[in-house]
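**Q** What follows is a predicted structure for the sequence shown.
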Amino acid sequence: MNRAPGILITGAAGYIGGSILADFLSHTNLSAAATLNAVVRTEEQAQALSKLSVNVLRFEINDEAAVTAAVEQNEIDIIVHAANSSDPLLVINLIQALGRRRAATGKPVYFIHSSVTTLFSEEAGWPHGMLKDTDSIYEKEKELGGTHPVRQTNLVAVEKAEECDVTSFIIVVPNVYGRGNGECRKVSILIPALIQAGIKLKKVHKFDTDGSPPAAHISDIVALYGILVDRILRNQDVPNGKNGYYFAMAHRAPWWAYMQAIANSLYARGLVVDPELEIWPSDEEAAEALHFPAQFIRAMGTASGGLEPVNSYRLGWQPLWNDEAFLERADEEVQAVLDLDTIRTSLFDQLLRPAMD
């Protein structure tokens, strides 16, 4: 009897990772075809996930020995890395562990890395304009180089996987919204920060330039991960490695219109003095109010970017949310922020560290 493949989800206590785990567990065909393992960092997170039908592992991904032991002892064949998009060391540790398993068993192993769409905007230094996920993205990133931590991590993911005989994929995540269904964090980062800043300042702000960045509801995001993993489990040949970029873009987010919807919602609740939007006095003040790295604030707040998902749709991805639903249900996002704890994640601490050193 063949053993069920082992899947390891990093960031399983986070917004996206936790929602991926919940989605995988809800699909009986997927959960029956594989053994699910979830990585968390704290005992509190481990306790929160312990009631689920998943093997909960607690270790630090920056600990190479711990990663290797976890992959070997739990017979991991597929890693869904949703914990961090900007730390190459984590990617190296995970892929090398998979490579050792590949060498020991002779069976294929897979690494799914989570990146971000803001990387491919003019504001983030992307010079190539309109981009499809079927284009030669790896070559363009390699040629561009630079010190952007997310771009560096993308390149490491592709190159280290090729070196270790690991099949790799990069899902490029846009602005994500909606209430997640994981056990711990249930809201995203950017939109809750904008809402919280409006409440604190008693006034909702917008940037001096309107943006329309790629966006997707959390339910559509996790559906794409599920489809890709299902194709892997079925041994279907799908684009991977240097050709394995997947834009998870369901629609665009018209920022000024959305911030107006947020302002209307907050004003109706008596949380701001009026529904009129105000321009941020400066990028530095916006960064301080939102608790985001100043060097990335333009890309996060004003970017549009010309991205077109092709690989994602060829997989069979059919997102259910569009820009109209995004705008119409902005009040739900406000309510989620009011209902739920919105602690900061380690992602921005990681991005801030070089600026503080």
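**A** Sure, I can see it.

**Q** contacts and neighbour counts: CA atoms only from here.
**A** Fine.

**Q** Can you list the buried residues in stretch 97-108?
**A** 97-102, 108 (16 or more other CA atoms under 10 Å).

**Q** I meant to write stretch 154-164 there.
**A** For stretch 154-164, using 16+ other CA under 10 Å, the buried residues are 154-162, 164.

**Q** now those residues as CSV including distance to residue 259?
**A** Formatted as CSV, the buried residues of stretch 154-164 follow (distance: CA to CA, whole Å):
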residue, distance to residue 259
154, 31
155, 34
156, 36
157, 35
158, 37
159, 40
160, 41
161, 40
162, 43
164, 45
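
**Q** Quick one: the strands in the stretch 151-300 of the chain, in order.
**A** All strands of the stretch 151-300 of the chain, identified by DSSP state E, counting those that start in this stretch, fall at 167-173, 175-177, 205-206, 214-217, 245-247, 251-252, 278-279.

**Q** Let me have the ones you listed in TSV, extended by distance to residue 84 and mean neighbour count.
**A** TSV is the format used below for the strands of the stretch 151-300 of the chain (distance: least, CA to CA, whole Å; neighbours: other CA atoms under 10 Å):
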stretch	distance to residue 84	mean neighbour count
strand 167-173	12	24
strand 175-177	15	23
strand 205-206	27	22
strand 214-217	19	25
strand 245-247	17	29
strand 251-252	23	20
strand 278-279	31	12
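
**Q** Could you dump those into CSV and include distance to residue 335?
**A** Shown next, in CSV, are those (distance: least, CA to CA, whole Å):
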stretch, distance to residue 335
strand 167-173, 23
strand 175-177, 12
strand 205-206, 19
strand 214-217, 16
strand 245-247, 28
strand 251-252, 22
strand 278-279, 22
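
**Q** Out of the ones you listed, which gets nearest to residue 323?
**A** Proximity to residue 323 (CA to CA) singles out strand 251-252 among the strands of the stretch 151-300 of the chain, at 5.8 Å.

**Q** Need the contact partners of that closest one.
**A** Here strand 251-252 makes contact (CA atoms under 8 Å, 6 or more residues apart in numbering) with 212-216, 321-323.

**Q** could you measure the nearest residue to residue 125 once chain neighbours are set aside against residue 38, distance?
**A** Using CA to CA, 6 or more residues apart in numbering and skipping residues adjacent in sequence, the residue nearest residue 125 is residue 119, 7.8 Å away. Distance of residue 119 to residue 38, computed by CA to CA, to the nearest Å: 27 Å.

**Q** now do residue 177
**A** With CA to CA as the criterion, residue 177 and residue 38 are 23 Å apart.

**Q** Over to residue 152?
**A** Counting by CA to CA, the gap from residue 152 to residue 38 is 25 Å.

**Q** higher neighbour count, these two?
**A** The neighbour comparison of residue 152 against residue 38 (other CA atoms under 10 Å) goes to residue 38, with 24 against 18.

**Q** The more buried one and residue 9 touch, don't they?
**A** Yes. Look at residue 38 against residue 9 with CA atoms under 8 Å: they come within range, at 4.9 Å.

**Q** intersection of neighbour lists for these two?
**A** residue 21.

**Q** ok, second structure coming up, stack it against the first:
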Amino acid sequence: MVTKIFLTGATGYIGGSIIQRLLSHPNAKSFEITALVRNPDKAKLLESFGVKPIIGSHSDTDKLEALAAQSNVVFTVADCDDVAAAKAILAGHKKRHAETGEVPILIHTSGTGVISDNAAGKFASDVIYSDLDIPLIESLPPSAPHRPVDILVSEAGKEGYVRTHIILPSTIYGIAKGPLYDKGVSNPHSMQVPALIKASWDRGQGGMVGEGKNIWPCVHIDEIVDLYIVLYDAATANPNTPSGREGFYFGESDHYLMYDLVKTVAKVLVELGRGKSEEPTTFTDEEMQKYFGGSAYLGSNSRCKAERSRAIGWKTTKSVKDMLASIKPETEGLIANGRISDAVISSRDRY
């Protein structure tokens, strides 16, 4: 039996890794993988890996709806704040259910930014969310980052025409590796850590929001992709895998103090002859505007426990130590890829 899988974000950091894992999955021979791609050249490369590319973007809502309607499983790994795209994909799921009676599966990517606060680097919060504590998650305001789409997806799952599962990665670190990255199909770099490195590089000194007293969870790229595959396997094997209202899965392996991260960035910059001191300094208001569009997300707290994720079999072994050890290779990788000179961080690099 063929399993039709549709994925958005194939040329991205997480999406490329998911496709690689699907292509090497034990059931890969039964998969028919389709990916929405904007770049025709990358589409051709994807095709050479056995993936069916469809040229288009999130703005092509008709295509999104049609592709979702044709699929048993959909992975959304692109812009998690695009309400129109989410509605189109859900409409496709509803159409498939109405026409075939099948309840398709949606694995949607959100982020732990949804539980972030306004600490501005001044304090560490003692509020820790669990993906088993649904009432606490549902207490988040609709205006919280990523929340509008999360609500749409969760509500669709409650309606019953699609089984919805929302993965919420935290700070993902590590350079993604594999054939799609070697060929230049997918982006090997994450968002949060490179954003901090780029800004610090440009100012010639490790920088932080406020005093860097805030705390975030982290997870290595390989381990967060493990979660997608563990969840895929669980959802396809067992229709009772928590979904809908209960379908939230945090991706965290450890927590880090922001000061420790920015201190490591400052040290690496000194080692590379770019930084003035191993002691990070606070971003000015002007720098916050220049590098992050005025957003203080790097000063927020986002604390969580991936209890539901681990309950379905997800395992992690990496810690903050691994994250801090990744900063120098990440910086050198950004330099090698010609990205370090682009210090003005785009909105797509904000978490």
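**A** Cool, the structure landed. Just so it is clear, the structure is predicted and the values come from calculations on it, not from any experiment.

**Q** my read: the residue nearest to residue 125 of the first structure touches residue 152, true?
**A** No. With contact defined as CA under 8 Å, residue 119 of the first structure does not count as touching residue 152 (10.7 Å).

**Q** Could you point out the longest helix of the first structure?
**A** helix 88-105 (DSSP state H).

**Q** Now do the strands in the stretch 1-150 of the second structure.
**A** 3-8, 31-37, 52-55, 73-76, 105-109, 129-130.

**Q** for the third one, packing partners?
**A** With contacts defined as 3 or more CA pairs under 8 Å, 6 or more residues apart in numbering; DSSP states H and E, strand 52-55 of the second structure has these neighbours: strand 31-37, helix 40-48.

**Q** before we move on, what about the shortest one?
**A** The elements that strand 129-130 of the second structure packs onto, with contact taken as 3+ CA pairs under 8 Å, 6+ apart, are strand 304-305.

**Q** The strand it packs on aligns to what range in the first structure?
**A** Per TM-score structural alignment, the counterpart of strand 304-305 of the second structure in the first structure is residues 307-308.

**Q** go on, stretch 89-96 of the second structure?
**A** So stretch 89-96 of the second structure sits over residues 94-101 in the first structure, by TM-score structural alignment.

**Q** Just give me how far the matching stretch sits from the chain centre.
**A** 22 Å (CA atoms, centre = their mean, to the nearest Å).

**Q** That one vs the second structure, mean deviation?
**A** Following superposition, stretch 94-101 of the first structure is found to deviate from the second structure by 1.0 Å on average (mean CA distance after the TM-score superposition for the first structure).

**Q** Not counting that stretch itself, show me its contacts.
**A** Contacts of stretch 94-101 of the first structure (CA under 8 Å, 6+ apart): 61, 64, 67-68, 71-72, 75-77, 79, 109-111, 157, 160-161, 164-166.

**Q** change it to 7 Å
**A** For stretch 94-101 of the first structure, contacts defined as CA atoms under 7 Å, 6 or more residues apart in numbering pick out 67-68, 71-72, 77, 109, 111, 160-161, 164-166.

**Q** And the counterpart of residue 41 of the second structure in the first structure, how close does it get to residue 58 of the first structure?
**A** By TM-score structural alignment, residue 41 of the second structure lines up with residue 44 in the first structure. Residue 44 of the first structure sits 10 Å away from residue 58 of the first structure, going by CA to CA.

**Q** I'd like to know which of the strands of the stretch 151-300 of the first structure is closest to residue 269 of the first structure.
**A** Nearest of the strands of the stretch 151-300 of the first structure to residue 269 of the first structure, taken as CA to CA: strand 205-206 at 17.1 Å.

**Q** what's that closest one packed up against?
**A** The contact analysis (3 or more CA pairs under 7 Å, 6 or more residues apart in numbering; DSSP states H and E) places strand 205-206 of the first structure against strand 278-279.

**Q** rerun that using 10 Å as the cut-off
**A** The contact analysis (3 or more CA pairs under 10 Å, 6 or more residues apart in numbering; DSSP states H and E) places strand 205-206 of the first structure against helix 190-201, helix 255-268, strand 278-279.

**Q** Neighbours of residue 316 of the first structure, how many?
**A** Count around residue 316 of the first structure with other CA under 10 Å applied: 11.

**Q** That one: what secondary structure?
**A** Using DSSP: H, G, I helix; E, B strand; the rest coil, the structure places residue 316 of the first structure in coil.

**Q** Is it in contact with residue 224, as I believe?
**A** Yes. At 8.6 Å, residue 316 of the first structure counts as touching residue 224 under the criterion of CA atoms under 10 Å.

**Q** which one in the first structure is aligned with residue 134 of the second structure?
**A** So, by TM-score structural alignment, residue 134 of the second structure is matched to residue 136.

**Q** Look at that match and say how many residues are nearby.
**A** 14.

**Q** Look up how far residue 242 of the first structure lies from it.
**A** With CA to CA as the criterion, residue 136 of the first structure and residue 242 of the first structure are 8 Å apart.

**Q** What of residue 257 of the first structure?
**A** 37 Å.

**Q** Looking at these two, which one has more neighbours?
**A** Set residue 257 of the first structure next to residue 242 and count neighbours by other CA under 10 Å: residue 242 wins out with 20 against 15.

**Q** For the more buried one, which non-adjacent residue is spatially closest?
**A** Residue 242 of the first structure sits nearest to residue 138 (CA to CA, 6+ apart), 5.6 Å away.

**Q** which residues does that neighbour contact?
**A** Taking CA atoms under 10 Å, 6 or more residues apart in numbering, we find residue 138 of the first structure in contact with 144, 151, 154-155, 158-159, 241-245.

**Q** How far off centre is the helix or strand hosting it?
**A** When elements are assigned from DSSP states H and E, residue 138 of the first structure belongs to helix 137-144. Its chain's average C-alpha position is 21 Å from that of helix 137-144 of the first structure, according to CA atoms, centre = their mean.

**Q** Repeat that for stretch 316-335 of the first structure.
**A** 17 Å.

**Q** Equivalent analysis for stretch 63-71 of the first structure, please.
**A** Per CA atoms, centre = their mean, the centroid offset for stretch 63-71 of the first structure relative to its chain is 23 Å.

**Q** for stretch 8-24 of the second structure, same thing?
**A** Worked out by CA atoms, centre = their mean, stretch 8-24 of the second structure lies 12 Å from the chain centre.

**Q** since we're on the alignment partner in the first structure of residue 274 of the second structure, how many residues are nearby?
**A** Matched across to the first structure, residue 274 of the second structure falls on residue 271, judged by TM-score structural alignment. Using other CA under 10 Å, residue 271 of the first structure is surrounded by 19 other residues.

**Q** I appreciate the help and will end here.
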